[in-house]
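**Q** show me how the following folds:
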Amino acid sequence: MRAALRYELEQKGTDDWLAELAEEDPDAAEFAAQAERPDEASLPFWAETYWRAWHALRFDRQYGAMGGESPITFLSIDAYARRYGICGVEFETFLALVGGLDEEYLEHVAREARKEREAEDNRKRMTEGGYHGGSSSVVSPSHL
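**A** The predicted structure follows:
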């Protein structure tokens, strides 16, 4: 299920775009043919309940003032489960699987934030003082 969510978050948009492009431009069809959901990213039929629950609850979390997101709260998952009659051992499974999907989502958010920070750091390095083929205006301590 985590691989299916990772695919949805990171690749599905591009694959859908390539499919639409192939419909408009036959020359792009070879690229769209390569854009298929990997087998490991297929959602098993038994996982539909957990998948729908995570999608229903995914915004029921705290967001930090400086960015960042917390996991979906236990109370939210518990309320959802009670509404749909999920209890006992079924609830423990439900909690673990919805929590696993949420962990995958939070890892994705962290990866994207890290990429953005790295890109911003690179932009700053390129604009501060300009790029001079690797030279820097900072003198290393060994040269003092």
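
**Q** all contacts plus neighbour counts: C-alpha atoms, from now on.
**A** OK.

**Q** which helix or strand contains the spatially most central residue of the chain?
**A** Centroid-nearest residue in the chain, with CA atoms, centre = their mean: His108, separated by 3.2 Å. Following DSSP states H and E, the helix or strand that holds His108 is helix 89-127.

**Q** please identify the buried residues of that helix?
**A** Using 16 or more other CA atoms under 10 Å as the test for burial, helix 89-127 gives 91, 94-95, 97-106, 108.

**Q** right, and Ser76 touches Gln62 too?
**A** No: using CA atoms under 8 Å, Ser76 is not in contact with Gln62; the gap is 11.6 Å.

**Q** Proceed likewise with the subsequent sequence, for comparison:
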Amino acid sequence: MDWLSDIADEDPEAAELLAERFKDEDPPVKPLPWCMWAWRAWHRLKHDRQWRGGGMGPAMPSGIPYSSVAAYADRHGQDADGLYLLIAAMDGVYAEWWDEQVEAASKKD
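**A** As a prediction, this is how the structure comes out:
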């Protein structure tokens, strides 16, 4: 975490607090250069994602709709079907991660 060393130089106490806060988190994902276009699209389309009610629990994320992916791909001159496959795969990983977060939070309560 390079940013943490920058903060440590300026304010060692703040760096300690931040290090403690982020110690259990996974390191940030650094996509390979060839897939940055899909990574960027997935992040830009995150607000098109529907959330379904969780009943007695928190809302759960749905996948980003094909219509949103196709519109984005058309606008940016990309292959809609190929982009959708990549985004659907990322959505699957995101849904698993979300489930893990909900499970961990329920164990803390």
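
**Q** which residue lines up with the residue nearest to the centre of structure 1 in structure 2?
**A** His108 of structure 1 maps onto Trp97 in structure 2, with residues paired by TM-score structural alignment.

**Q** kindly report the same for Pro44 of structure 1.
**A** Pro44 of structure 1 maps onto Leu32 in structure 2, by TM-score structural alignment.

**Q** what number of residues lie near its match?
**A** Around Leu32 of structure 2 there are 8 other residues, counting by other CA atoms under 10 Å.

**Q** quick one: contacts for Pro31 of structure 2?
**A** By CA atoms under 8 Å, 6 or more residues apart in numbering, Pro31 of structure 2 lies in contact with Trp39.

**Q** part of a helix, is it?
**A** No: checked against DSSP: H, G, I helix; E, B strand; the rest coil, Pro31 of structure 2 lies outside a helix; its state is coil.

**Q** do you know how far it is from Met90 of structure 2?
**A** Separation of Pro31 of structure 2 from Met90 of structure 2 (CA to CA, to the nearest Å) stands at 12 Å.

**Q** likewise Ala59 of structure 2?
**A** In this structure, Ala59 of structure 2 and Met90 of structure 2 are 19 Å apart, going by CA to CA.

**Q** next, the counterpart of Pro71 of structure 1 in structure 2: secondary structure please.
**A** Counting by TM-score structural alignment, Pro71 of structure 1 corresponds to Gly63 in structure 2. The assignment at Gly63 of structure 2 comes out as coil when based on three-state DSSP.

**Q** from what I can see Gly63 of structure 2 touches Gln50, true?
**A** Yes: using CA under 8 Å, Gly63 of structure 2 is in contact with Gln50, at 7.1 Å.

**Q** which of these two has more neighbours?
**A** A direct count of neighbours by other CA under 10 Å for Gly63 of structure 2 and Gln50 places Gly63 higher, at 18 against 14.

**Q** what residues are up against the more buried one?
**A** Contacts of Gly63 of structure 2 (CA under 8 Å, 6+ apart): 49-50, 88, 91-92.

**Q** hmm, try it at 6 Å
**A** By CA atoms under 6 Å, 6 or more residues apart in numbering, the residues touching Gly63 of structure 2 are 49, 91.

**Q** how near is it to Ala104 of structure 2?
**A** Here Gly63 of structure 2 is placed at a distance of 22 Å from Ala104 of structure 2 (CA to CA).

**Q** over to Asp91 of structure 2?
**A** Computed with CA to CA, the distance linking Asp91 of structure 2 and Ala104 of structure 2 is 20 Å.

**Q** could you do Arg52 of structure 2 as well?
**A** 20 Å.

**Q** for Glu16 of structure 2, same thing?
**A** Per CA to CA, Glu16 of structure 2 is found 24 Å from Ala104 of structure 2.
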